Each structure stands twice: as structure tokens, then as C-alpha cells.
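Colleague: Sequence and predicted model, in that order:
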Amino acid sequence: MTTTPVRSLSPVLDTGRTTVAPALRDAVRTHLGPEMSRIAEYHFGWADAAGRPTGSWGGKMVRPTLALLSARAAGGTAEDGLPAALAMELVHNFSLLHDDIMDGDETRRGRATAWTVFGEPNAILAGDAMVTAATSVLLAAPAPGARAATVSLMAATQRMIDGQTADVAFEQRDDVTLAECVRMAGDKTGALLGCSCALGAELVGAEAGLVEHLSAFGEHIGLAFQLVDDLIGIWGDQDRAGKRIGADLRARKKSLPVVAALNSPGTEELRALYLGPEPLTETAVRHVADLVERAGGRDWAEREAAHRLTAAQEALAAARIPEDVRDAFLEVAGFVVGRRL
């Protein structure tokens, strides 16, 4: 077996991965059954398609790390928050398995996606198995808030699904409002990040006010992340972004900067190009990006991202938590958004 070095992300995230990784492997093997475990282990990067260990690790473990911090914020230990961390990572990867199928993505983390290796039905079932495993792990936790935390996780998961549903529906609509788009991004991206920041605290029985502040912090960070991601997708540096710039424009996605621009006055040319039936050439993609910027889409998204970061800071400042935990939350948030808070 060749061991691939695990890239350091940040001190807090590195500690989170070290804490969660062994328990996540155990949870997958315990709750998913042999066939679904094999697909999950491939998806996580632990094994190749034949089930042979790779010695590598694919995930950043952002959401489980936030869940561990959440438990500490409420006076518990990281170990107390471990069931919440496992549940968050399982639900997150359920969404990734299904997203890859929905988007037709053939690679993830530098290798073939699970559905291209094991087939769509098996990959769908593996995602389903992860959701049930997440529920089982959380309900079985010997903690006062196990049931309440499970209800919150399922509510956040439903919001994420609602957001994805809206995102798909937007592809067929020419009249998407900015308010609808912000709500979609809040559900699709913000719901799970908000849940991650609060789930450990709820699991250990924290008071409602603390849970609300932590959840608000995560939701604002989630929206800031989506805004920055949308900006990078149109105007970013391809080498630094790690993805093809302009892909969302080629697919005519209703991303936040685009919808902000489409709802501005005097954008007839943009609407004709972006909402028309003809495929966009590379020249047209660059022109669309310029039109979106001229219509104010870029400025609006940058201002809104800054506003969400400020709102996140304010929500965290209102939470009465230890300073080292507050600093750790901000470190992870800075990694997620790609800038220092």
C-alpha cells in the first residue's frame, strides 16, 4: 500500500480530521453493510474500486470540525461532539454522491466519481445509506440532546434538498428574482453549515440562545462562501480556483452575481445572450462575464459577501463561548470563505 501524505489545511482542521477519521471509518463499516461500505470507502478515498486500501484521505472535514467546536462552545469536549461530527460528514457526503450524478460530474478529488465506477443506482443507494447511518449515529449518542439534534439535522437536510430542488428549477426559468436566489443559496449551502456550527452544542444540551447564535454564524458563513465561490467561478484565476472558470456561465446557471445582474435595468443584451437557446462560445462567455460586471452583479456579490461576513462575526460575538473556541471557529470560517475574517 502506498501512503499518500495528508495535506495540512489549518491547525484546527488538521485536529478535526485526526479526531474524526477513525470513528468515521468505524461508522461506515458498522452502519452501511458490505456493498455500500465498499462504495463509501471508495468515495471517501480510503480504498480503490477493488476495495484495496489507498492510504489516502480525501475530505477536508470542515463540517465535522465545526460540530466538534460546537460541543466545546457549550462546555462539552470534542469527544462529546463526535456523534454530531460523524452525522454531519455522512450527510454532507450523501449530498456529494447525489450531486455528482445530478451534475454528470465524472471526477472528484482527482479520480473517477463513484457513480461512474459502481453505476448510478448503487451510488444513489450509498448516499441513501449515509443518511440513515447519520440518523442512527446521532440517535444512539448517550447525550441529553440526541433527539433534538437529530430533528435539527433532518430539518437542515430537508432545507438543503429544497435548495437543490430550487436550483434545478431555476434552470428552466427566466424570471428568477434575487430574493429567490439568495434563499436558494441559503438553503443549499447555508443550512448544513449552520447546522454544523450548532449541532454539537445541541447534542450536549446547550441552551436555545447559544444554538441560535452558532447556527446564525454558520448560515452567514455558508452564504458568504457561496457568493465568493460564484465570484471565483466567473472572474477567478483558474489555477488557484482548481476548476474551469466560466463553467457556470457556459451552463447558464442562475448564480448569485448573474441573477443580480439580470434583475438590473438596461440588461437587454445580457438577457438575450444568457437566456437564449444558442450555445455560448468562449468569446460569448467572456462577453457575458463583462455584461454581468457592467450590470453590477460583481459589485453586488462582493458587497453581500462582506455583509455576510460581518453578520457572521456579530452572531459569533453574541455567543458566550470560550475565546479559544471562538478563535477556532473564525479560523475554520476563514478557510471556508478563502479570506481572513
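Modeller: Thanks, I have the structure now.
Colleague: only C-alpha atoms for contact and neighbour calcs from this point on.
Modeller: Will do.
Colleague: Downstream of the longest helix seen in the chain, the next helix or strand is which one?
Modeller: Ranked by number of residues, the top helix in the chain under DSSP state H is helix 208-235. The helix or strand immediately downstream of helix 208-235 is helix 238-241, counting by DSSP states H and E.
Colleague: That following helix packs against which elements?
Modeller: Identification of packing neighbours for helix 238-241 by 3 or more CA pairs under 8 Å, 6 or more residues apart in numbering; DSSP states H and E yields no helix or strand.
Colleague: what about the strands in the stretch 51-200 of the chain?
Modeller: Applying DSSP state E, counting those that start in this stretch to the stretch 51-200 of the chain gives strands spanning 107-108, 111-112.
Colleague: putting a second one here so we can go through both:
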Amino acid sequence: MTTVDARTGARSVAEVLDWSRSRWEPAMRAAVDRLPVSMRRIAGYHLGWWDETGTPTTASGGKALRPALVLLCAEACGGDPEDAIPAAVAVELAHNFSLLHDDVMDGDRTRRHRPTAWTVFGTGQAVLAGDSLLALAFDVLSPDGPAAARLLSTAVLDLLHGQHEDLAFEQRTNVEVAECVRMARGKTAALLSAACTLGVLVVGGRGEHVERFGRFGRSLGLAFQHVDDLLGIWGDPAVTGKPVYSDLRSRKKSLPVVAALTSGTSAGQELAMLYRQPLPDDRLAKAAALVDEAGGRSWSHTQADELLTDALTALTAANPAPRATAELTALAELITRRDH
């Protein structure tokens, strides 16, 4: 984990994430406890709190970056992060709703080094558990008023449209880079932007201040998707918890893949030929090499770096306190340079 400049009095990323989790997780556990028993059992398994029998475990629940962004942005604009805990919980619930559904739609059998919920409890049950988390998110957020609810609902609708486009791309031969970027803005950047915006909104932020934090989250979210797509091809399965070349196996039109397919290079053309039919395991390494050779890998790395710069520019323009700036900067750098 990165340690930020001690001169700002800022905490390390590990300390920030631990601090954040200590604030929002008790409230989230209390919220999940209100779910019907059938939904609570599946949700708790997915969140890493217990195994399929309900026995408590120490399984990973993920990095929980989104609730940390909610709380840090609330603090950065001069608010009390304690007042943003319901928003942090709501965002994390909405995020996990999307993960439960994503695993079903993508046919992923592992997440965070464990069998996915649908493989344990069944497809329909996992979908219902995801729906229950989304309903719970709006219930938790309701005391913050209609503006907060509208912001989250807009982000969720953007996320759903982005996921729709992502699935539709798998059935299309030609996808343009601009279309893929638009998809990623909805699928990933919308909720990250909402996390940052909600953190400011629920503690009284308004106007340009809210917009600057929203832009910070939006650029960071798109950078996040570039990195996620790179890990979906070249990530280490021992770290990511997903099979090697997982996105190529399902012939996803991810950002680096689309950049390669539209590159006009011979490698891009060869990749297009491979992508016209299911890829056997012995062709996955070749497909990954072609994405790299066609420039898709370097393009996504460059885009992630440029988007990080844009995010930090927006953050600086919001003029947060030095400690908050340092901690949000360190968290942004972790998001864009992570290995899982």
C-alpha cells in the first residue's frame, strides 16, 4: 500500500481503508440484518461475512473503495464523514447488487477466490439477492432526501445501460472505441462519480463544488475500468481471483480489445479473425499477444494515466484541505495502479 506524504498529516491508504471500513461496515451489517432470512444468507455469503451455511468467515469482502470515497469526499469538503455513513453504505450496497448480477450474466464462477453466489445458491436466488441489496440501498439512503436518492438512481440507471451495452457488444462484430468508452462511463464511472458526489451532497455541498468532486469520481471511474480491463487479460489469477485471460475467454469487447480491433494493424485484423469464433484455451495467449501488439495494452495504460491526471486536476480545483487532498490522491493512485 502507498504511504502518503507525512507532512500533510495524512494516513496511508491502508489506514484510510481500515478507518473507512470501521465506520460504514457496522451500519451495513445492521442494514443487511433487516433483509429476509433467505436474502440475508446469500448477501452475507457474497459479502464475505460467512460461508454457505452461515458460519462466520474471514473471506475478503473486497477493497471497498467506493464507501471510502464517499467518506473522504465528505471530509474533504469540510463536512463530518459520520454524516455520510448512510450514503457510503448505500453506494456499497448498490455496487454489490451489480456484482451479483454481473457474475450471473458473465458466467463467472469465482470472485475474490471463492465460488460466486449463483454457483452456490442458484442463478435465480443470486439475482433476487442482488435485487434485495439495491432495494436496501435506497432504504438506507432515504433519510438523506430526494436529491440523494435521485443521484443514486441516475447512477444505477447509467450502470444498467452500460452493462446492457457491454453484453450487446459481445454479439457485435464491430464496436468503435467511442462506444466502448461511453459504455464504461455508464458501467463503472457513473457509480464512482455518484460516490464522490454523494459524499459532498449529504454534508451540505452545492454547485461547482459538487460538480468538481463528481468529475474527480467520473475520471477516476473510467481509469478504473481501463485498469480492470487490463487485469481481465493480464492479471495474475493468484491475485485477482479470476482465471487468466478471463475476458478473452468470453470474447469481451473491453477497452484494450476494442482499441486493438480498431487499430488498423495486421495484429488487430488477426485478432478480429480469432474473435469471430469461441476461443479455445490454447489460443488465449495468442489473442492476448495480439491485443498487446496492436497497441491496445499501451493505449489503456496511457488513458488511465491521463484520466488520473484529469481526476486530480478536478480535485485540486475543489480546494480540499491538504490532508484530504493527499489521502484522495493516494487512493486514486491505488485505484489506477492496482493489481487486483
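Modeller: Thanks, I have the structure now. Just so it is clear, the model here is predicted, and its values are computed rather than measured.
Colleague: What value does the TM-score take for this pair?
Modeller: Laid over one another, the chains give 0.89 as their TM-score (TM-score structural alignment, normalised by the length of the second structure), with 325 aligned residues with a CA RMSD of 2.0 Å.
Colleague: Have a look at how far, on average, the longest helix of the first structure is from the second structure.
Modeller: Once fitted to the second structure, helix 208-235 of the first structure is off its aligned match by 1.6 Å on average (mean CA distance after the TM-score superposition for the first structure).
Colleague: for S300 of the second structure, what are its contacts?
Modeller: 226-227, 230, 255-256 (CA atoms under 8 Å, 6 or more residues apart in numbering).
Colleague: how about a cut-off of 7 Å?
Modeller: 226, 255-256 (CA atoms under 7 Å, 6 or more residues apart in numbering).
Colleague: May I see these organised as a markdown table, with neighbour count and distance to F97 of the second structure added?
Modeller: Below are the contacts of S300 of the second structure laid out as a markdown table (neighbours: other CA atoms under 10 Å; distance: CA to CA, whole Å):
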| residue | neighbour count | distance to F97 of the second structure |
| --- | --- | --- |
| H226 | 27 | 22 |
| L255 | 27 | 23 |
| P256 | 26 | 26 |
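Colleague: Output the residues you listed in a markdown table, with distance to A43 of the second structure appended to each entry.
Modeller: Below are these laid out as a markdown table (distance: CA to CA, whole Å):
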| residue | distance to A43 of the second structure |
| --- | --- |
| H226 | 28 |
| L255 | 30 |
| P256 | 32 |
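Colleague: which of the residues you listed lies closest to D305 of the second structure?
Modeller: Nearest to D305 of the second structure among the contacts of S300 of the second structure is H226, at 9.8 Å by CA to CA.
Colleague: ok, back up a step: can you give me the buried ones in the longest helix of the first structure?
Modeller: 210-234 (16 or more other CA atoms under 10 Å).
Colleague: For the first structure, identify the residue most remote from the centre.
Modeller: G266 (34.3 Å; CA atoms, centre = their mean).
Colleague: part of a strand, is that one?
Modeller: No: looking at G266 of the first structure with DSSP: H, G, I helix; E, B strand; the rest coil, it is coil, so not inside a strand.
Colleague: how about the nearest residue to it, chain neighbours excluded?
Modeller: Closest residue to G266 of the first structure apart from its sequence neighbours, by CA to CA, 6 or more residues apart in numbering: A295 at 7.9 Å.
Colleague: ok, that neighbour - how many residues close by?
Modeller: 22 (other CA atoms under 10 Å).
Colleague: What of the one 3 residues further on?
Modeller: R298 of the first structure has 24 neighbouring residues, counting by other CA under 10 Å.
Colleague: Now do the same contact list for it.
Modeller: Counted by CA under 7 Å, 6+ apart, R298 of the first structure has contacts 231, 257, 292.
Colleague: Does it lie in a helix or a strand, and which?
Modeller: helix 297-318.
Colleague: Report the distance from the longest helix of the first structure to the chain centre.
Modeller: On the basis of CA atoms, centre = their mean, to the nearest Å, helix 208-235 of the first structure sits 10 Å off its chain's mean C-alpha point.
Colleague: repeat for stretch 124-144 of the first structure
Modeller: That offset, for stretch 124-144 of the first structure, works out to 18 Å (CA atoms, centre = their mean).
Colleague: Likewise for stretch 248-266 of the second structure?
Modeller: With CA atoms, centre = their mean as the basis, the mean position of stretch 248-266 of the second structure lies at 21 Å from the chain mean.
Colleague: Identify the residue nearest F44 of the first structure in space, chain neighbours excluded?
Modeller: G58 is the one closest to F44 of the first structure (CA to CA, 6+ apart), at 5.7 Å.
Colleague: okay, stretch 64-83 of the first structure sits on what stretch of the second structure?
Modeller: Counting by TM-score structural alignment, stretch 64-83 of the first structure falls onto residues 67-86 of the second structure.
Colleague: Alignment lookup: P53 of the first structure to the second structure.
Modeller: Match for P53 of the first structure (TM-score structural alignment): P56.
Colleague: Skip the chain neighbours and tell me the closest residue to that match.
Modeller: W50 (4.0 Å).
Colleague: Tell me which residues touch that neighbour, please.
Modeller: By CA under 7 Å, 6+ apart, the contact list for W50 of the second structure reads 44, 56-57.
Colleague: Equivalent analysis for L249 of the first structure, please.
Modeller: Contacts of L249 of the first structure by CA under 7 Å, 6+ apart are V285.
Colleague: what's the answer for D162 of the first structure, then?
Modeller: Contacts of D162 of the first structure (CA under 7 Å, 6+ apart): D187.
Colleague: Kindly report the same for R25 of the first structure.
Modeller: Here R25 of the first structure is in contact with no residue (CA under 7 Å, 6+ apart).
Colleague: in the stretch of helix or strand L249 of the first structure belongs to, what counts as buried?
Modeller: Assigned by DSSP H and E, L249 of the first structure falls within helix 247-250. Buried residues in helix 247-250 of the first structure, counted by 16+ other CA under 10 Å: 248-250.
Colleague: Next secondary structure after it?
Modeller: helix 256-262.
Colleague: list the helices and strands that following helix packs on?
Modeller: Packing partners of helix 256-262 of the first structure (3 or more CA pairs under 7 Å, 6 or more residues apart in numbering; DSSP states H and E): helix 178-185, helix 297-318.
Colleague: and the shortest one, how far from the chain's centre?
Modeller: For helix 178-185 of the first structure, the separation from the chain centroid amounts to 16 Å (computed by CA atoms, centre = their mean).
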